[in-house]
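K.L.:
turn this into a model:
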Amino acid sequence: MQRLIIADGSDIVRKVGKRILSELNFDVLEAPSARDALRACQTELPQVMIIDAGLEGAIDLITNVRAMPEGKEVKIYYCVVEADLKTMMAGKRAGASDFLQKPFDRKILTKIFSDNPIAA
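P.N.:
Modelled structure (predicted):
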């Protein structure tokens, strides 16, 4: 089972994401802050992360994960509310693998994570 961390300040976003992704056979951990997500990564690095661009310390979190041994192997989705080029480029420079637009739903997550080799 693939390990996935959702780092988002919204309880609802984390809970909905966890419910959907758990059904897709991911072991999902919730992190309400960048600090909590980093702590979880230091304990056991996940294969996938969904990091909200609006989370305080999101860019530092990506940079710190990438600096860890094996950190370059983590698939990091930088979650943006709108396709804002400045925000997206900051995420990409920090090391985000891809982008995920909010709000996401079951259809979007199922398409991304069922069609993706990491979910296999």
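K.L.:
from here on, contacts and neighbour counts on C-alpha atoms
P.N.:
Fine.
K.L.:
give me the element V28 is part of.
P.N.:
Per DSSP states H and E, V28 falls inside strand 26-31.
K.L.:
another for comparison:
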Amino acid sequence: MKHCLVVDDSSVIRKVARRILEDMDFSISEAEDGQQALDACRESMPDAILLDWNMPVMDGLEFLHKLREEEGGEKPLVVFCTTENDVSHIAKAVRAGANEYIMKPFDRDIIEAKFQEVGLI
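P.N.:
Purely as a prediction, here's the structure:
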């Protein structure tokens, strides 16, 4: 079973993502901010990360930069999931190492399509 780390400061978003991803046969862990996510990755590197941009403590972009510097940090497929929709944000995410980008609100069809595009399902 593949493992996905859901990183978002909103408990509602994490809960919705968890339900969708568990239905897609992923095991799930959660983090409320980038620092918690980095700590979780250092403990056990996930196969995929669904990542919010705007969070307290450490935002998604800073987390992604730090993740990619970690041993094994190049392996997880990272899908940014955010309300930030301008081209400059998308370009920054891709340059930092994001594999895909989806907008909130999302549903199962959107997550499933993006995870298929990056080869997770």
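K.L.:
TM value for the aligned chains?
P.N.:
In this superposition the chains share a TM-score of 0.89, using TM-score structural alignment, normalised by the length of structure 1; 119 aligned residues with a C-alpha RMSD of 1.6 Å.
K.L.:
re the thing from before, who are the packing partners of the strand holding V28 of structure 1?
P.N.:
If you count contacts as 3 or more C-alpha pairs under 8 Å, 6 or more residues apart in numbering; DSSP states H and E, strand 26-31 of structure 1 packs onto strand 2-7, helix 11-23.
K.L.:
looking at these, which is buried most?
P.N.:
Mean neighbour count (mean count of other C-alpha atoms under 10 Å) peaks for strand 2-7 among these, with a mean of 22.
K.L.:
starting at the chain centroid, how far to that one?
P.N.:
Relative to its parent chain, strand 2-7 of structure 1 has a centroid offset of 6 Å by C-alpha atoms, centre = their mean, to the nearest Å.
K.L.:
for the residue most central in space within structure 2, what are its contacts?
P.N.:
Centroid-nearest residue in structure 2: L50, 2.0 Å away (criterion: C-alpha atoms, centre = their mean). L50 of structure 2 makes contact with C4, L5, V6, V7, V78, V79, F80, C81 under the criterion C-alpha atoms under 8 Å, 6 or more residues apart in numbering.
K.L.:
turn those into a markdown table, columns for distance to M103 of structure 2.
P.N.:
Formatted as a markdown table, the contacts of L50 of structure 2 follow (distance: C-alpha to C-alpha, whole Å):
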| residue | distance to M103 of structure 2 |
| --- | --- |
| C4 | 18 |
| L5 | 18 |
| V6 | 15 |
| V7 | 14 |
| V78 | 14 |
| V79 | 10 |
| F80 | 8 |
| C81 | 6 |
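K.L.:
coming back round to it: confirm that the residue nearest to the centre of structure 2 sits in a helix.
P.N.:
No - counting by DSSP: H, G, I helix; E, B strand; the rest coil, L50 of structure 2 is not found in a helix; it is strand.
K.L.:
hmm, back to that, out of the helices and strands packed on strand 26-31 of structure 1, which comes closest to S97 of structure 1?
P.N.:
strand 2-7 (14.3 Å; C-alpha to C-alpha).
K.L.:
which elements pack onto the closest one?
P.N.:
Short answer (3+ C-alpha pairs under 8 Å, 6+ apart): strand 2-7 of structure 1 packs on helix 11-23, strand 26-31, helix 34-43, strand 48-52.
K.L.:
for the second one, buried residues please.
P.N.:
Within strand 26-31 of structure 1, the residues scored as buried using 16 or more other C-alpha atoms under 10 Å are F26, V28, L29, E30, A31.
K.L.:
look up how far E69 of structure 2 lies from the nearest residue to I121 of structure 2 once chain neighbours are set aside.
P.N.:
Spatial nearest neighbour of I121 of structure 2, excluding adjacent residues (C-alpha to C-alpha, 6 or more residues apart in numbering): F115 at 6.1 Å. Distance of F115 of structure 2 to E69 of structure 2, computed by C-alpha to C-alpha, to the nearest Å: 23 Å.
K.L.:
brilliant, that's me finished.
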